[in-house]
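# Below is the sequence, then the predicted model.
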Amino acid sequence: MRIYPSLWNAYNWATRIGLVKIDWTAAPFVAYYHRFRARACKWNGPVSISQCAIPSKANWWTSPVYKQLTMSQQGQLKWVHDNHMIYNYCTDVKRFKGQMAPECSKPQY
C-alpha cells in the first residue's frame, strides 16, 4: 500500500475565489506524516474486494461503532463546519455546470 499526497493551486475554488488569501511567501509547502499507521483491508488480487466488507475482527471498520456518528459527534462535526469550513465542495454548483457533485447527495452521517 502506498499513499501519494499532492498539493496544487486551487486558488479559484478553495480560497472562495480569492477571499481567503494564500501566503505564497511560505513556499515551498511541506507536509509529512508523523506516526501514521495505515490500517486497511489487504486485498490479495483476483478475489473480490467485497471481502473487505465482511464483518470480522480483522475488518475493524465494519464494527457498528464506525457505521454512524453519535449525536455528540454530529454536533462536533457541525461545530467544525460552522467555525472552520471556508469552502464546501458540495455547494459549488458552478464548478459542476449547475449541478451538485454526485457523491454529495449521499447521506452525510
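Cool, the structure landed.

# from here on, contacts and neighbour counts on C-alpha atoms
Will do.

# show me what contacts residue 78?
Listed by Cα atoms under 8 Å, 6 or more residues apart in numbering, the contact set of residue 78 is empty.

# secondary structure element for it?
Using DSSP states H and E, residue 78 sits within helix 71-84.

# May I see the buried residues of that helix?
Residues of helix 71-84 include none that count as buried (16 or more other Cα atoms under 10 Å).

# Number of residues surrounding residue 11?
Residues lying near residue 11 (other Cα atoms under 10 Å) number 14.

# The structure to be compared is supplied as follows:
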Amino acid sequence: MISAGSLNRSIVIYGPVTTRSPTGTERSSFAKLATAWAERKSLSLKDATRAAGMEQSAEAKFVIRYRQGITTSMQVECEGQRYFVEAVDEIGNREGLALLVRAI
C-alpha cells in the first residue's frame, strides 16, 4: 500500500484533445484531466536500463495512487516542469502507478 505521507508533490495530468475550428481545421493540444498527489523517486537500475531502450531516456519517476486511463500519450506537470509520460507500470494489484517521465 502507498502511504499518504510519501505522496508529497502535487502533479497535474494532461491528456491529448483534438479541437476543430469552424473552417474544419483540426488542432491537437493538451487539456488538464486531473490533479494527483505523487512521490518523486530516483530511477532504479531496472528503470534506467528500461529507459535506455527508449528513444529518449526517462528522467524521473512519479508514483501515484492507481487511476484508470493513464497512458503514454499523456503529460504531467510538477512544480512548473512539464514531462512526457514514457512508461506506465502498475504497482501491486491496482495499488498505484509508476510513471517514468522525460522533460519536455
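Structure's in. What do you need? It should be emphasised that the depicted structure is a prediction, and the values quoted were computed from it without experimental measurement.

# what's the TM-score for these two chains?
Once superposed, chain against chain, the TM-score is 0.19 (TM-score structural alignment, normalised by the length of structure 2); 39 aligned residues with a Cα RMSD of 5.1 Å.

# Against which helices or strands is the helix or strand where residue 29 of structure 2 lies packed?
Element membership for residue 29 of structure 2 (DSSP H and E) is strand 26-41. Helices and strands touching strand 26-41 of structure 2, by 3 or more Cα pairs under 8 Å, 6 or more residues apart in numbering; DSSP states H and E, are strand 9-20, strand 60-65.

# Okay, angle between the first one and strand 60-65 too, please.
Same thing as strand 9-20 of structure 2. 90 degrees (axes from the mean of the first three to the mean of the last three Cα atoms, to 10 degrees).

# in strand 9-20 of structure 2, what's buried?
Neighbour-count burial for strand 9-20 of structure 2, counted by 16+ other Cα under 10 Å, picks out 11, 12, 13, 14, 15.

# Return the distance of the last one relative to residue 37 of structure 2.
Using Cα to Cα, to the nearest Å, one gets 17 Å for the distance from residue 15 of structure 2 to residue 37 of structure 2.

# The fourth one too?
Between residue 14 of structure 2 and residue 37 of structure 2 the distance is 14 Å, computed by Cα to Cα.

# before we move on, the earlier item: so the strand holding residue 29 of structure 2 versus strand 9-20, what angle?
For strand 26-41 of structure 2 against strand 9-20, the angle by the same axes, to 10 degrees is 170 degrees.
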